[in-house]
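J.: Quick one, structure for this:
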Amino acid sequence: MILKEYPDREFMMVSLADRIASELRQALAQGPATLSVPGGTTPGPVFDILSDLDLDWANVSVLLNDERWVGEDSPRSNTRLLRERLLRKRAASARLVPLHAPVPSPEEALEALSAQVEAALPISVLLLGMGADMHTASLFPGADRLEEALAPEAPALMALRAEAAGEPRITLTARVLRDAMHCHVLITGEEKRAALERAETLTDAEAPIRIVLKNATIHWAP
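T.: As a prediction, this is how the structure comes out:
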């Protein structure tokens, strides 16, 4: 694990956006690239910067780490946030790999969504977040199928449910996250810094963020 500390969040967001753009350019020099990103408000400033950078966005597939099973009209939709903050300006030509469909449960759409995800793999650049409970993507401690999602033979995409998650979730599995060519984890504040340190003493099931720590660069600001 490589830990990069920044004096403030603004500097971190600019530096991280520049790093992601550089790694995407390297990947694009070899062909199409895939960028996988988290939902939530924390990475929003990174998305704002990336959206206006001069990249070959038409050859970039953008894939969420996970999605709540809600429509894009919901303020809790990660896809909605992605459209508002990243898939605009120059990045509007990127291809969104969907993680939601207008059906009642994620299981009903899992096969079709999985096929599109598999076609976009491996991930060229992966950006993850982490909760204070040490979950990443929708791999929550205590989730109903967490053990399956952490297994080396897991499918690329799974539907999981956890008390802490609220809605049913659809998420990339540990296998896919580990296989990313470049991996970054974005965290802020003392609580998450302490959680990250605690994760190193726990099991993967207790602290799912552990699945990427060996290969990740952690970006932290107060």
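J.: drop to CA atoms for contacts and neighbour counts, all remaining ones
T.: Will do.
J.: which ones are touching Pro38?
T.: By CA atoms under 8 Å, 6 or more residues apart in numbering, the residues touching Pro38 are 64-66, 78, 127-129, 137.
J.: how near is it to Val103?
T.: 22 Å (CA to CA, to the nearest Å).
J.: before we move on, back to that, filter the contacts of Pro38 down to just the ones in helices.
T.: Within the contacts of Pro38, residues falling in helices by DSSP state H are Asn78.
J.: One more, please, to line up against the first structure:
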Amino acid sequence: MARGKTMTYDLQTYPDREMLAMDLANQLSGDLRMLLKHEDRVVLAVPGGTSPGPVFDDLCAADLDWSRVDVMLTDERWVPEDSDRSNTKLIRKRLLVDRAAAARLLPLYVPAHQPEEVLAELEAQIVDALPLAVVLLGMGTDMHTASIFPGADQLDLALAHDAPILVPMRAPGAPEPRITLSARVLNDAIRKHVLIFGADKRDALDNAKGKKPEDAPIIAVLDGATVHWAE
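T.: The predicted model follows:
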């Protein structure tokens, strides 16, 4: 997002988290269904962590042609897939089941000591599927999104207008390397949704306004997004 540009987003609030999960799953499936009318295949990018799990539980049963959907993560911790910290493990268990088992996973992890060793291999599986059709993002209280953290070692690269598809990231407080889609790729999605829970994250969203993306990375992808919030 260019500095000085007016940023607009749609904030939708819900009475509880269960209602949010059901409605957000309906919106995501509706977006995918609409875009599949015009495209042979579409890409859905989703976050890991605990917040989107209930959304996945509803979304996986959506009645759409999942065989034409590529699913990928917005970011991944550089850990084996059998690790409890693996986002890939999460989406295999909670999203790529039921009707959504027919979707194709575009991986963000293959066995290697460091993400840099296999970056080209991973990007080669993604490049022809871009742009993202639908992206679901989270946000931390530090205003990071995906694995684009304030203070991360390659923050400038991840936020650059000519950023690569994938950026390896190491951030203070993160116990392992990460790999993340760049802000450019995330922001180019046709439909963007952001999921946040709790007063702290609502305050963080409000505090992000007017900040530079380097200080509040969520700003780089927020314009034109729909933000879904419940206490």
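J.: Please state their TM-score.
T.: Structural agreement between the two chains, given as a TM-score (TM-score structural alignment, normalised by the length of the first structure), stands at 0.98; 222 aligned residues with a CA RMSD of 0.7 Å.
J.: Pick out whichever of the contacts of Pro38 of the first structure sits closest to Ala58 of the first structure.
T.: The nearest member of those to Ala58 of the first structure, counting by CA to CA, is Leu64 at 17.2 Å.
J.: need the strands for the first structure, in chain order.
T.: Here the first structure has its strands, by DSSP state E, at 2-5, 33-37, 60-64, 66-68, 95-97, 125-128, 157-160, 169-172, 182-188, 216-221.
J.: list the helices and strands the biggest helix by length in the first structure packs on?
T.: If you go by DSSP H, the first structure has its longest helix at helix 9-28. In terms of contacts (3 or more CA pairs under 8 Å, 6 or more residues apart in numbering; DSSP states H and E), helix 9-28 of the first structure is packed against strand 33-37, helix 44-50, strand 125-128, strand 216-221.
J.: Would you mark the buried spots in stretch 130-139 of the second structure?
T.: 131-139 (16 or more other CA atoms under 10 Å).
J.: Repeat that for stretch 88-108 of the second structure.
T.: Buried positions in stretch 88-108 of the second structure, judged by neighbour count with 16+ other CA under 10 Å: 88-91, 94-97, 99-106, 108.
J.: Counting neighbours, what do you get for the counterpart of Leu24 of the first structure in the second structure?
T.: In the second structure, the residue paired with Leu24 of the first structure is Leu32, using TM-score structural alignment. By other CA atoms under 10 Å, 23 other residues sit near Leu32 of the second structure.
J.: unless I'm mixing things up, Leu32 of the second structure is touching Val42, no?
T.: Yes: with contacts counted by CA atoms under 8 Å, Leu32 of the second structure reaches Val42, the gap being 7.3 Å.
J.: any shared contact partners between the two?
T.: By CA under 8 Å, 6+ apart, Leu32 of the second structure and Val42 have these common neighbours: Ala133.
J.: would CSV of the contacts of Pro38 of the first structure with distance to Pro43 of the first structure be doable?
T.: CSV is the format used below for the contacts of Pro38 of the first structure (distance: CA to CA, whole Å):
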residue, distance to Pro43 of the first structure
Leu64, 12
Asn65, 12
Asp66, 14
Asn78, 11
Leu127, 9
Leu128, 9
Gly129, 8
Ala137, 13
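J.: tell me the two of the contacts of Pro38 of the first structure that are most distant?
T.: Asn78 and Leu127 (14.0 Å).
J.: count of neighbours near Asp200 of the second structure?
T.: For Asp200 of the second structure, the count of nearby residues is 14 (other CA under 10 Å).
J.: Equivalent analysis for Pro172 of the second structure, please.
T.: Using other CA under 10 Å, Pro172 of the second structure has 11 other residues around it.
J.: dump the residue contacts of the corresponding residue of the first structure for it.
T.: Aligned counterpart of Pro172 of the second structure in the first structure: Glu163 (TM-score structural alignment). When contacts are counted by CA under 8 Å, 6+ apart, Glu163 of the first structure touches 142-143.
J.: circling back to that earlier point, could you export the strands of the first structure to TSV, including columns for distance to Glu108 of the first structure?
T.: Shown next, in TSV, are those (distance: least, CA to CA, whole Å):
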stretch	distance to Glu108 of the first structure
strand 2-5	39
strand 33-37	23
strand 60-64	19
strand 66-68	15
strand 95-97	17
strand 125-128	26
strand 157-160	10
strand 169-172	11
strand 182-188	30
strand 216-221	33
